[in-house]
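Novice: Please find the sequence and the predicted model below.
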Amino acid sequence: MPLWQYLMTDVDPDQTAAPLAAYCFMTGYIDVVSFSAIFVWCGFQTGNFAQLAIAIARLFEGAPGFRDQTFHKADQQALCSLISFNLGAFVGRIGDRVGPKKRIWLVSGTFIQVLFTMAAAIAFWKASQPSISNARDEPAWTNTLTFVGLAFMSASLGVQGILGKRLNTQFGTTIVLTTVWVELMTDPSLFRLRQRVMSRDHRVIAAVSLFLGAFVGRAILFQLSTAATLGVGVGFRMLITLAWIFVPSTKPANK
């Protein structure tokens, strides 16, 4: 089969466990980098959205003239991450035109994540700021270039989320695992330990992969800088890009 024709085939969603587990790994990996520095999640936008609500509520606290009307740095960073994540997810609409299960789109969409992660690494390299903060009121990232890096990190997970969502597997979006946890706990086959149950096993793999990603990310971050840690992440994501080439195609329906 010619290469282009092969790239235009649909992947079999039931055979995508490996790259989607790697997506979950990258969620933990990327999130731990941002949380370690500024206590903001690049992928878990529920917390960032709630933080912005708190920032608005703060405007009405206390007596008039004595209210805190400052848009705190942490709130600015949460807003930056939220907007960038959604812009990244919007980029994923390209896949709706190409075909969300087309191999060419899964390869291209993951490569976009590579480019975004690379851009983030360069921004943090140029920013020359610390990688880890031990106090919420003392963020490690404060200058403009770190906002650029945060934006690219968040956008990369936005693209990843829409790719994972469109495949409609047990891995969900590969970003937020709250739903995965709920579905795992309510799975009718949860305690059939001697049987292979895809609905249960893939959710467990998703959770473990995210945990491992956060563990590995923090371990590397402790030894290296933010830029270097993201540089390693570029390599991981490049491997995931190539992995989509080897996922089996959907079998043609019998006529």
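Specialist: Happy to help now that I have it. Residues are numbered from 1 along each chain as shown.
Novice: Please count neighbours and contacts with C-alpha atoms only from this point.
Specialist: Will do.
Novice: From Glu61, how far off is Ala37?
Specialist: As judged by Cα to Cα, to the nearest Å, Ala37 and Glu61 stand 28 Å apart.
Novice: brain fart, Gln51
Specialist: Separation of Gln51 from Glu61 (Cα to Cα): 15 Å.
Novice: Would you mind measuring from the closest residue to Ile240 other than its chain neighbours to Ile30?
Specialist: Closest residue to Ile240 apart from its sequence neighbours, by Cα to Cα, 6 or more residues apart in numbering: Pro19 at 5.9 Å. Going from Pro19 to Ile30 by Cα to Cα gives 16 Å.
Novice: How about the contacts made by Ala207?
Specialist: 24, 177, 181 (Cα atoms under 8 Å, 6 or more residues apart in numbering).
Novice: Leu87 now?
Specialist: Counting by Cα under 8 Å, 6+ apart, Leu87 touches 155, 158.
Novice: quick check, it in a helix?
Specialist: Yes. Counting by DSSP: H, G, I helix; E, B strand; the rest coil, Leu87 is found in a helix.
Novice: just how off-centre is the helix or strand hosting Asp201 within its chain?
Specialist: Here Asp201 sits within helix 198-223, counting by DSSP states H and E. Distance of helix 198-223 from its chain centroid, counting by Cα atoms, centre = their mean, to the nearest Å, is 12 Å.
Novice: try stretch 18-25
Specialist: Using Cα atoms, centre = their mean, the offset of stretch 18-25 from its chain centre is 10 Å.
Novice: which parts of that stretch are buried?
Specialist: If you call a residue buried by 16 or more other Cα atoms under 10 Å, then stretch 18-25 has these buried ones: 19-25.
Novice: Put this next to the previous one:
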Amino acid sequence: MANGEQSLPSSSDTLSPSSSKAVPFHRRFVNHLTTEIDAPGSTNLISIYACFLTGFTSSPSFSACFVWCGFQTGNVAQLGLALARAFAPVGERTYGFQKPDQQALTSLLTFWMGTAFGRVGDRLTAKKRTWLVLATFMQVLLAMAAALTAHFSGESGLASSRGEPSWRTPLGMAALGFLSATMGIQGIVGKRIGSPMNTTVVLTTTWVEIFNDPLLFSMRYTPSRDIRIAGGLSVLVGAFVSRAILDSIGSAGCLGVLCGFRMVQVVWWWFIPDKAIKKAEKV
């Protein structure tokens, strides 16, 4: 070797475990946080869990005022019916939105605001861990706000009939709005990562895909069918668990449990494999 020359480290030396340990913890933390996850390849389980949260979140709002905070098709149709009542025959005609119509409008508008938050994800990169953690933590805060407003509204959170819904007060309406906003954020996250359950919020399209799957009656494991079926069943289980908790500790307590479930999802994003690592494994 010539005088004054130094050998360059080989690629194996550069990527050795000892050299990676030399990187400061905070640097490794930031690097991991700013990587893109392997989506949709490694997001099947967390998407199924998101469907569970859809059922869990929708149960308190429907129990309180018969409004699905995530299923906005019905709310839009309900508002159309409310407008049509202004043109009904004399004696049946009503003007202005009744309380159920106001609640449907509140849910729709706040859902829009929640899903519009997805524009932040488009700027940060929708599959980057930073955005996924941020978006899910925002859902934790919104669920916490829903729990507090439901508690201080002083309402039971259980409607006696469609004509007498709960969450009629401004604080109760705010609880409905916060829950609908969480569903809006969840919807855009599911859509951007390419979940097999689409938005993980409304599963109508998912059911269409299940029953038109050419391998619907196959006796072996079929991801295109089985993952979607698991998502649909998770909504059922989530709603069941939520209602059981609601009957035991009330709507505010149930929404407090929802905060905990959302935090599980925040942590879960940390352990989804990186896109780069999955590519390297395939080589």
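Specialist: Now that the structure is in, tell me what you want to look at. Only a predicted model underlies this, so the values are computations on that prediction, with no experimental measurement involved.
Novice: After superposition, what's the TM-score, could you say?
Specialist: Once superposed, chain against chain, the TM-score is 0.96 (TM-score structural alignment, normalised by the length of the first structure); 253 aligned residues with a Cα RMSD of 1.4 Å.
Novice: that older thread, now the contacts of Ala207 of the first structure in CSV, with distance to Gly217 of the first structure and secondary structure?
Specialist: Output for the contacts of Ala207 of the first structure, formatted as CSV (distance: Cα to Cα, whole Å; DSSP: H, G, I helix; E, B strand; the rest coil):
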residue, distance to Gly217 of the first structure, secondary structure
Cys24, 13, helix
Leu177, 18, coil
Trp181, 22, helix
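Novice: For Gly95 of the first structure, state which of these is nearest.
Specialist: Distance to Gly95 of the first structure across the contacts of Ala207 of the first structure (Cα to Cα) is lowest for Cys24, with 19.8 Å.
Novice: list the contacts for the residue mapped onto the closest one from the second structure?
Specialist: Matched by TM-score structural alignment, Cys24 of the first structure corresponds to Cys51 in the second structure. By Cα under 8 Å, 6+ apart, the residues touching Cys51 of the second structure are 200-201, 231-232, 234-235, 238.
Novice: repeat for Ala175 of the second structure
Specialist: 145-150, 167.
Novice: Can you name the helix or strand that Gly70 of the second structure falls in?
Specialist: Using DSSP H and E, Gly70 of the second structure falls within no helix or strand.
Novice: Can you find the partner of Ser249 of the first structure in the second structure?
Specialist: With TM-score structural alignment as the criterion, Ser249 of the first structure lines up with Asp274 in the second structure.
Novice: what do you get for Phe35 of the first structure?
Specialist: Aligned by TM-score structural alignment, Phe35 of the first structure pairs with Phe62 of the second structure.
Novice: number of nearby residues for that match?
Specialist: Using other Cα atoms under 10 Å, Phe62 of the second structure has 18 neighbouring residues.
Novice: which element is it on?
Specialist: helix 44-65.
Novice: mean per-residue distance, that helix to the first structure?
Specialist: With mean Cα distance after the TM-score superposition for the first structure, helix 44-65 of the second structure departs from the first structure by a mean of 0.9 Å once superposed.
Novice: Same question for stretch 230-248 of the second structure.
Specialist: Counting by mean Cα distance after the TM-score superposition for the first structure, stretch 230-248 of the second structure comes out at 0.6 Å.
Novice: and that stretch, which stretch of the first structure?
Specialist: Counting by TM-score structural alignment, stretch 230-248 of the second structure lines up with residues 205-223 of the first structure.
Novice: got it, and stretch 136-149 of the second structure?
Specialist: Per the alignment by TM-score structural alignment, stretch 136-149 of the second structure matches residues 110-123 in the first structure.
Novice: what's the mean distance for the matching stretch versus the second structure?
Specialist: On superposition with the second structure, the mean distance recorded for stretch 110-123 of the first structure (mean Cα distance after the TM-score superposition for the first structure) is 0.5 Å.
Novice: Flag every buried residue along that stretch.
Specialist: Using 16+ other Cα under 10 Å as the burial criterion, the residues of stretch 110-123 of the first structure that qualify are 110-123.
Novice: TSV please, covering the contacts of Cys51 of the second structure and showing distance to Arg129 of the second structure.
Specialist: Conversion of the contacts of Cys51 of the second structure to TSV gives the following (distance: Cα to Cα, whole Å):
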residue	distance to Arg129 of the second structure
Thr200	18
Val201	21
Gly231	22
Gly232	26
Ser234	24
Val235	25
Gly238	25
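Novice: Could you point out which of those is nearest to Gln102 of the second structure?
Specialist: Looking across these and measuring by Cα to Cα, the closest to Gln102 of the second structure is Val201, at 21.9 Å.
Novice: State whether that closest one is indeed within a helix.
Specialist: No. Applying three-state DSSP, one finds Val201 of the second structure to be coil, outside a helix.
Novice: which ones are touching the match of Ser249 of the first structure?
Specialist: By Cα under 8 Å, 6+ apart, the contact list for Asp274 of the second structure reads 35-38.
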